[in-house]
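Peer 1: here is my input; please provide its structure:
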Amino acid sequence: MSKKKSSGKKKKSKTSDSDLLKGRLDITRSGMGFVIIENQEQDILIRPNDFNTAMHGDTVRVKITRMAGRTGRMQGIVTEVVDRKQNVFMGKVEISKTFAFFVADSDKPMPDIYIPLNSLHGAENGARVIVRVVEWAPGKKPVGEVVEVLEAQAENDLAMKEIIMENGFPMTFPEDVIEETARIPEQLAGVEVKKRRDFRDVLTFTIDPVDAKDFDDALSIRKVKTGYEIGVHIADVSYYVEPDTELDKEAYLRATSVYLPDRVNPMLPERISNELCSLRPHEDKFTFSAVFNISATGSVKDYWLGRTVIHSDHRFTYEEVQEVIENGDGLYKEELLLLNKFAQKYRKQRFKKGAINFSSQEVRFKLDEHRKPIGIIVKESKEAHQLIEEFMLLANRTVAEHVGKFEQDNKQLPFPYRVHDQPDAEKLVPFAAFARKFGHGFDTKSPERIAASFNQLLEEVKGMPQQHVLEQLGIRTMAKAVYTTKNIGHYGLGFENYCHFTSPIRRYPDVLVHRVLQEVLDGRFAPDKKMEEKCKHSSERERAAMDAERAGNKYKQVEYLQNFLGDEFDGVISGVSSFGFWVETVEHKCEGLVSIASLSDYDDFRHVESEYMLAGRRSGRTFRMGDKIKIRVVAANLEKRQLDYEWVITAALKEDTGSGERLKRVAKKSRKKK
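Peer 2: Next comes the predicted model:
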């Protein structure tokens, strides 16, 4: 297989960058393009002949050529592809005697890709393959190579691969990355061991999900004169992944692992993530650690940061630790109960200081041997999860505070902080009004009062059917957390200083944090002038990973509810628009659309945006976000990842409305349509 990789970029035109605008190209099904510019209301029209090799989702620079039409819309041409969203595609290959070409499975217009015969790598005519674009000169067809021939695989497997690719993540690691990784010695170098603080004789364990393989954090604990010494030990990925190596470049390109319901698309090759760096039990491992001197009452008296070597004594699952916490008995019970006591104390302190208590409700799929969902489990965050969370937060905050104290030339060192801006009070007004409909007061006079109001609301709706919907709506009204060198603090956590230090196996910013921290500890600073650019790239890749994870979850929801067509479920209205409303089932958290067309026989509904509801013009019937409702599953479209529901008119509703006969006719018509 060829090692050649495409940068996805073309040479800049002679036009000055100051004359150009940078944005994301969105290509419609009709083939017309629009470049969306950040913080600019109007997008820029791009005709197909002016794409200049750009494809849907690419970040591009455009030159405005004229104001098009009576609307005054700007029209332009693409002058440069800054960043490719995707250069790997799934589709079919057609082969002739002298050449081959590839046709992608895509609802977006894109050119066929020319495949040299020596780049087919065993693919036969008509085969379904994955192809990578390796070259694309302006005015010519893109050139590609086959990276995988897809055998007769299950559709759900192909769908997951397509989700990964369409969000711009590579499916495989280049050969030079694999070769470089294979050369890393498995044995810990004795010279390096001597440089590190040795924790191998201290009780250490990991706590992770039952199916985890990349254990990137461990806790150690021992009694000391002043109380307890508790270590947060993180896999020392930066020791193995050195700057500017092929391995480092690939990790940066991906910037994050992607977690789908049935697989992980890792940031680092498995030899790194699951073997060399994974803190597996009964193995010596290199780590980067935050070690805390904590009093008997849980107060942090002092800390130490540095490189270490550890030996994990045991691998716990969250369920095993939760059992020890609930029953007060089990392996290392004294240590676990003490750690949990401290963690709960830190948790209460955080919320008292203004952190927002959004619960982390997790939906997980039970899969059969063919990766098809046979059940859905809704998991709540329990004390075992909170134990790990609080100590990871403590380590992340401490590292950010420590690095933030250092300056060079009267400037803070470029460092990838994890920040979360304060909410925009104006954007919260509709949410506050909505919360009042449910009897929840909401004070938007200051950031502190907003946080207190959120916590009060979340406490009041705990355990109610509306809990998940209200939480999600509340989160959507907040700013998004991002990576940046500009430290504005983390509003949601209530921290003035915060970074990501604890997951370098799956997040590239954590690797950057480790590198800068080591420079600080060594007293030698080499500020990275491209740190803000790296932060922006990492934030963008994080958003793409979240999009992929949402798409993967949606696919599995549809795949699961295919087995329940015609069945009825209790639900909660989770969103409202002019064309209908979405309902999330209480039992499985599966969201589907009730189309406004399916309600037309009952009444003429209008969308009241400020109230998050549809209102009937004649009946006065309303469908408001957060309302409990019964639905029937009427369609499950895997290709579109879409569920369609219809409203079930219950006996109680017939009696309440006094329109029993009319509702019977509506129900009868609905059944006929079905």
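Peer 1: going forward, measure contacts and count neighbours with C-alpha atoms only.
Peer 2: Fine.
Peer 1: count the neighbours of G620 for me.
Peer 2: 13 (other C-alpha atoms under 10 Å).
Peer 1: mind checking the SS state of L188?
Peer 2: At L188 the chain is in coil, as set by DSSP: H, G, I helix; E, B strand; the rest coil.
Peer 1: and the nearest residue to R621 once chain neighbours are set aside, what does it touch?
Peer 2: Nearest-residue entry for R621: A615, 5.9 Å, with adjacent residues in sequence omitted and distances by C-alpha to C-alpha, 6 or more residues apart in numbering. When contacts are counted by C-alpha atoms under 8 Å, 6 or more residues apart in numbering, A615 touches F605, R606, H607, V608, R621, T622, F623.
Peer 1: ok, then the element right after the host helix or strand of A615?
Peer 2: Using DSSP states H and E, A615 maps to strand 613-616. Using DSSP H and E, the helix or strand that follows strand 613-616 towards the C-terminus is strand 622-624.
Peer 1: can you give me the buried ones in that next one?
Peer 2: Within strand 622-624, the residues scored as buried using 16 or more other C-alpha atoms under 10 Å are T622, F623, R624.
Peer 1: can you check stretch 514-527 too?
Peer 2: Under 16+ other C-alpha under 10 Å, the buried positions of stretch 514-527 are H514, R515, V516, L517, Q518, V520, F525.
Peer 1: give me the nearest residue to the last one, chain neighbours excluded.
Peer 2: The shortest distance from F525 to any residue other than its chain neighbours is 5.6 Å, reached at E519 (C-alpha to C-alpha, 6+ apart).
Peer 1: which SS state does the one you found fall under?
Peer 2: helix.
Peer 1: for F415, same thing?
Peer 2: coil.
Peer 1: so what's the residue count around it?
Peer 2: Neighbours of F415 (other C-alpha under 10 Å): 26.
Peer 1: do you know how far the residue nearest to it when sequence neighbours are not counted is from K405?
Peer 2: Excluding the flanking residues, the one nearest F415 by C-alpha to C-alpha, 6+ apart is T485, at 5.2 Å. Distance, T485 to K405, by C-alpha to C-alpha, to the nearest Å: 14 Å.
Peer 1: likewise for V193?
Peer 2: 29 Å.
Peer 1: which of the two has more residues huddled nearby?
Peer 2: Using other C-alpha under 10 Å as the criterion, V193 and K405 rank with V193 on top: 16 against 10.
Peer 1: what about Q557, helix or strand, and which?
Peer 2: With DSSP H and E as criterion, Q557 is part of helix 531-561.
Peer 1: let's see this one next to it:
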Amino acid sequence: MDYKQAITETLKTTKKGLDRTTLQSRLRIEDQTAFTAFMKDLNALEAAWIIYHEPSDRYILAEYAGLIKGVLKLNAKGFGFVENETQSIYVNQNHIHDALQDDTVMARMWQNFDESQECEIIHVLEHAVTTIVGTVKMNERGTYFLPDVYMHDRKIKITNYEDFKLVNDSKVLVHIDSYSNVLKASILKVLGHKYDPGIDILSVLLAHNIEPEFPKAVMDEVQKIPDRVMEADFKGRRDLRDQIIITIDGADSRDLDDAVSVEKIKDGYRLGVHIADVSYYVCEGSAVNAEAFERATSVYVVDRVVPMLPHSLSNGICSLNPKVDRLTISCIMDINKSGEVFNYEIFPSVIRTTERMTYRDVNGILAGDEKLVKKYSHILPLCMNMEILSKGIRKRRHQLGAIDFDTREAKILVNEKGKPTDVVVMERGEAERIIEDFMIAANECVARHVKWLDTPSIYRVHEEPDAKKIRDFAQIAAVMGHPFKGKAQSVYPKQIQEFLEEAKDSEDYPVLSTYMLRSMQKARYDASCLGHFGLGLQEYTHFTSPIRRYPDLIVHRMLRKYCFDHESDAVRMRRDEEWIIDAAIHCSKQERVAIETERDVDDMKKAEYMEQFIGKCYDGVISSVMRFGMFVELDNTVEGLIHISNMTDDYYEYDEVGRALIARRSKKRYVMGQKVRVKVLDASRFKKQVDFILMERGKSHEKNGKTVSGTASGRNAGRMSKQGKGYREKGSDTKNGRKKTGQRRKR
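Peer 2: Down below sits the predicted model:
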């Protein structure tokens, strides 16, 4: 008999807990067999920290004992927070003990006299950091290891230096073997020399546990997958090879996972969104599938991609390459002039794309470029129909309250050695918007389809923003002269949309848009259809990129099982539903890891780019104000810190209400959105940071030539500046959340 539920239900009846004898008596456990099963389940619940065995020998539910489970987030100053879905509890550095950043921990919580809450970590359930990337340093005093990330003063002892041929500044990957007060670790492999081309990005990838290479078992399995479509593969598929279907991507894209077709019909237009049928090749139970699940997403960093699937799949048989047969899942939608879908079909298909188009060329066709119009005359009607249809779809979404934050995205250009040569801003042209409109329409249609069929699936959800964050934003906006009219407790997408549109022509718009975006919840995956606040949609999923996102592959697989093959096994369906709950959590987590990795690489490369401009002066905009100083964003999206210790013309105090730094004597104010002139004081690719000082009336606010470092986050968009002069590059490689190079848009 399973006593776990009975034990927990009994312990729910008392917040003081019960000793083992009393608990045994209440459950009426009398014979030896029942006692053995009871003790096994009691110990299992204790091991899982669902119940807590107090020193007084009483068992109590963990929550009644003041215990919380969460993830440890550490601050550079030493303290941290234990965070879970419902709370974030402060933990003093003396109460962190042996836990590390992002560890899953159990902590004991208490309330202070001022009603604030604190906790102490009592057990590490799971260590997040198992490997560390760092540099081996050698000098007359010996050999030591410097980790790339700050380890909060934890000492690291390497136990196997002698097993490798090392030189000073060798970059290595080490594995943590023991998590005692002094971390004991062993070198797994030597990555190269600190200054070798590409080692910097490889180090960041491995620091986030992103492995560029695939296991041998995966590569062996991939070799058995055909590199071309066979006629036997057409069974059960609708043949669309005679239709005009095109792909539209960035010029350097290789994983082409979506294609589109549009034709005029009586009541509007027929839109076809044809997505690579990755689920046909990546099957449950295979090594390829297991590895794809673990990765969950492709990672795009400046000059390379770490794919979710091996290149022979992502760039080969799964990619919708031009003028060859490819297996797809098609979503065909009949859409009226108001942008509403009034009829649709979703089915397996086979296509042969007519052309492999780029955003640049389609934008040129739509702009009337004579050479391009002549070259692509055979798809000109398709392009014209696409433009008309997308405007109707966009208008409908606008009426529903879809929010367009219009954040500009940077692209870092590098040479063959990986050295950054420029930072440019990518613009979204009409072609980019068209594809985004079509992909969102397909994602909504598929989500609605599986929701109303009530089949297992995964959804892309974006919940309502937290009321406190909206209140904070409203306060910031009011200080900047842009009052927000919505109510924090019940804000609607339409209110945010209208606010941003009113501020569109203001110089403050980039800052307002960025801060509003930061006030939103993070989009994530879920087994339930909870809607997408930012898009103003009740149903939404990710269906359109199965080559680079595992959730899309899940959607395809569930469509195949329950819609195409019409499986009706209740046990299997329930098993899939339970598995998807865990898969959604895993995929959301891996997505966040990918985003953090991409940002770290961008920060590093932007800082490296700015190293050549130390001493140069630029115009920038204050993007945020903190107690310790303010961040200034240049036109090239690089962000650097002006530390308050370097603002020496006066004594500055932080005004929390106004989010401003105010000079005590002169009353000079520095607020978000304000234009300032700065000089690049320092930049370091290794620290991933850029530091500025203010320039005013020919003088700099610098103190003894010293600086306190800040992060070159580059996470807010702007226009490119080359030594103070505006420079813009046309064209964009973003596509419905796809990032080919540079940043990637998240829906």
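Peer 1: rewinding a little: and which of the buried residues of stretch 514-527 of the first structure is nearest Q40 of the first structure?
Peer 2: Relative to Q40 of the first structure, the closest of these is V516; by C-alpha to C-alpha it sits at 35.0 Å.
Peer 1: in which helix or strand does the closest one reside?
Peer 2: Here V516 of the first structure is assigned to helix 508-522, by DSSP H and E.
Peer 1: what do you get for V264 of the first structure?
Peer 2: For V264 of the first structure, the element it lies in under DSSP H and E is strand 263-265.
Peer 1: just to revisit the earlier point, quick one: the helix holding Q557 of the first structure aligns where in the second structure?
Peer 2: Under the alignment (TM-score structural alignment), helix 531-561 of the first structure falls on residues 580-610 in the second structure.
Peer 1: tell me where the stretch 1-150 of the second structure has strands.
Peer 2: 18-19, 51-53, 58-61, 67-74, 80-83, 88-91, 104-111, 117-126, 131-139, 142-147 (DSSP state E, counting those that start in this stretch).
Peer 1: among those strands, which is nearest D41 of the second structure?
Peer 2: Nearest of those (C-alpha to C-alpha): strand 51-53, 11.0 Å.
Peer 1: distance from the closest one to the middle of the chain?
Peer 2: Centroid displacement of strand 51-53 of the second structure relative to its chain, using C-alpha atoms, centre = their mean, to the nearest Å, is 36 Å.
Peer 1: list of residues touching it?
Peer 2: Under C-alpha under 8 Å, 6+ apart, the answer for strand 51-53 of the second structure is T8, L45, E46, Y59, I60, L61, A62, A65.
Peer 1: and those residues, which is closest to I440 of the second structure?
Peer 2: Nearest member of those to I440 of the second structure, counting by C-alpha to C-alpha, is A62, at 43.4 Å.
Peer 1: list the contacts for the closest one?
Peer 2: Taking C-alpha under 8 Å, 6+ apart as the test, what A62 of the second structure contacts is W49, I50, I51, Y52, I68.
Peer 1: trace L339 of the first structure over to the second structure, please.
Peer 2: Match for L339 of the first structure (TM-score structural alignment): M386.
Peer 1: can you pull the contacts of that match?
Peer 2: V262, I434.
Peer 1: now it, what's its secondary structure?
Peer 2: Taken by three-state DSSP, the conformation at M386 of the second structure corresponds to helix.
Peer 1: would you quantify the distance from it to Q590 of the second structure?
Peer 2: Distance from M386 of the second structure to Q590 of the second structure, by C-alpha to C-alpha: 34 Å.
Peer 1: ditto for E118 of the second structure
Peer 2: 29 Å.
Peer 1: same check, this time on E567 of the second structure
Peer 2: From E567 of the second structure across to Q590 of the second structure, the span is 30 Å (C-alpha to C-alpha).
Peer 1: nearest to Q243 of the second structure among the contacts of strand 51-53 of the second structure?
Peer 2: L45 (59.7 Å).
Peer 1: contacting residues around that closest one?
Peer 2: K4, I51.
Peer 1: try it again at 10 Å.
Peer 2: Residues in contact with L45 of the second structure, defined by C-alpha atoms under 10 Å, 6 or more residues apart in numbering, are K4, Q5, I7, T8, M39, I51, Y52, H53, L61, A62.
Peer 1: thought the second one was touching D41?
Peer 2: Yes - the pair formed by Q5 of the second structure and D41 meets the contact definition of C-alpha atoms under 10 Å, at 9.3 Å.
Peer 1: neighbour count for those two, which is higher?
Peer 2: It is D41, of Q5 of the second structure and D41, that has more neighbours when counted by other C-alpha under 10 Å, with 19 against 11.
Peer 1: about what we covered before: quick check: the match of helix 531-561 of the first structure compared with the first structure, mean distance?
Peer 2: Once superposed with the first structure, the aligned residues differ from stretch 580-610 of the second structure by a mean of 1.2 Å; criterion: mean C-alpha distance after the TM-score superposition for the first structure.
Peer 1: counterpart of N455 of the first structure in the second structure?
Peer 2: Residue pairing (TM-score structural alignment): N455 of the first structure is matched to Q497 of the second structure.
Peer 1: continuing past the strand holding V264 of the first structure, what's the next helix or strand?
Peer 2: Strand 263-265 of the first structure is succeeded, C-terminally, by helix 270 (DSSP H and E).
Peer 1: please enumerate the helices of the stretch 201-350 of the second structure.
Peer 2: With DSSP state H, counting those that start in this stretch, the ranges of helices along the stretch 201-350 of the second structure come out as 216-222, 287-295, 311.
Peer 1: next, the angle helix 550-559 makes with the longest one.
Peer 2: For helix 287-295 of the second structure against helix 550-559, the angle by axes from the mean of the first three to the mean of the last three C-alpha atoms, to 10 degrees is 130 degrees.
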